[in-house]
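# the following block contains a protein sequence and its predicted model.
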Amino acid sequence: MPTLYVTAPPGAAATLARTLVDERLAACVNRVPCRSTYRWDGAVVADDPEEVLLVKTSDERVAEAEARILEAHPYDTPCVERFAPDAVADPFAAWIDEATSPE
């Protein structure tokens, strides 16, 4: 069961999370507020408010979820990283598969 790690501005994070779950591309999206420091266009941007999105999806839907994030995200270069855990509890894995199955 892969998890996508995504950062987004607070104003877009809720909509992005809801879209992924509504479209069954994610079973769940956890949103965690954070502050980011990064280099962009040659300058350091310090203390920018963002939200971390932990997108729980299935092996079958991960590519579609990633494509949808890139399409809907307001950033030119959004952070989208894929984590593939070595182990996931069986009941949780079954729930993710069920929740991301196309209707």
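That came in fine, so what should we check first? Numbers count the residues shown, from 1 in each chain.
# contacts, neighbours, all on C-alpha from now
Fine.
# hmm, who's touching stretch 11-18?
Under the contact criterion CA atoms under 8 Å, 6 or more residues apart in numbering, stretch 11-18 has outside partners 7, 29, 31, 51, 53, 55, 69, 72, 73, 74.
# filter those residues down to just the ones in strands.
If you go by DSSP state E, those have 7, 29, 31, 51, 53, 55 in strands.
# mind giving me the ChimeraX command for buried ones among these?
One line in ChimeraX is enough to select the buried members of the ones in strands among the contacts of stretch 11-18, burial here meaning 16 or more other CA atoms under 10 Å:
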select :7,29,31,51,53,55
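# and here is the other one:
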Amino acid sequence: MTYILVLTTTNTMESANKIAKTLVDERVAACVNIFPYIKSYYVWEGKTTVDDEILLLIKSHNSMTQKLIQRIKELHPYKIPEIIIINFNEGFDKYLDWIKESVTLDENKD
């Protein structure tokens, strides 16, 4: 069984809360942690840019990968949102079981 950790950043706490609540309410994520302040340096439109952002760590099951990507893109204020997915299959068994139980694994459910 494979689980995923999804990383995304956004520009406001309102946006972070909306994304987190929606993903958990829709049961495509078991948990979303919000880190309220990070400073990001990146190249955008040919220039080095510095922004204050909010980091979201999203825990789910790999069966939700495409739904998570789709929902993050729909909810996100950025033209090209950061969506990085890290697969893992090891951790505290009871926690991994909780992720599995918390996420809707029914592929037909929308």
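Perfect, I can see it now. Predicted model only: the values in this text are computed from it and were never measured.
# TM-score for these two?
TM-score of the superposed chains, computed with TM-score structural alignment, normalised by the length of the first structure, equals 0.90; 102 aligned residues with a CA RMSD of 1.5 Å.
# how close does the aligned residue in the second structure for residue 16 of the first structure sit to residue 32 of the second structure?
The criterion is TM-score structural alignment: under it, residue 16 of the first structure has residue 19 as its aligned partner in the second structure. Distance from residue 19 of the second structure to residue 32 of the second structure, counting by CA to CA, to the nearest Å: 9 Å.
# just residue 64 of the second structure next, same as before
From residue 64 of the second structure across to residue 32 of the second structure, the span is 14 Å (CA to CA).
# where do the helices sit along the second structure?
In the second structure, the helices defined using DSSP state H lie at 13-25, 65-75, 93-102.
# the last one to helix 13-25, inter-axis angle?
Pointing back at helix 93-102 of the second structure there. 90 degrees (axes from the mean of the first three to the mean of the last three CA atoms, to 10 degrees).
# residue range for helix 93-102 of the second structure in the first structure?
Residue correspondence for helix 93-102 of the second structure in the first structure, counting by TM-score structural alignment: residues 90-99.
# and for the matching stretch, what's in contact with it?
Outside stretch 90-99 of the first structure, the residues touching it (CA under 8 Å, 6+ apart) are 1, 24, 26, 27, 56, 57, 58.
# so how far does that stretch sit from its counterpart in the second structure?
For stretch 90-99 of the first structure, the mean distance to aligned residues of the second structure following superposition is 0.8 Å (mean CA distance after the TM-score superposition for the first structure).
# ok now that stretch, how far from the chain's centre?
The offset between the C-alpha centroid of stretch 90-99 of the first structure and the centroid of the whole chain comes to 17 Å, using CA atoms, centre = their mean, to the nearest Å.
# which of the residues in it are buried?
Going by neighbour count (16+ other CA under 10 Å), the buried part of stretch 90-99 of the first structure is 93, 96, 97, 99.
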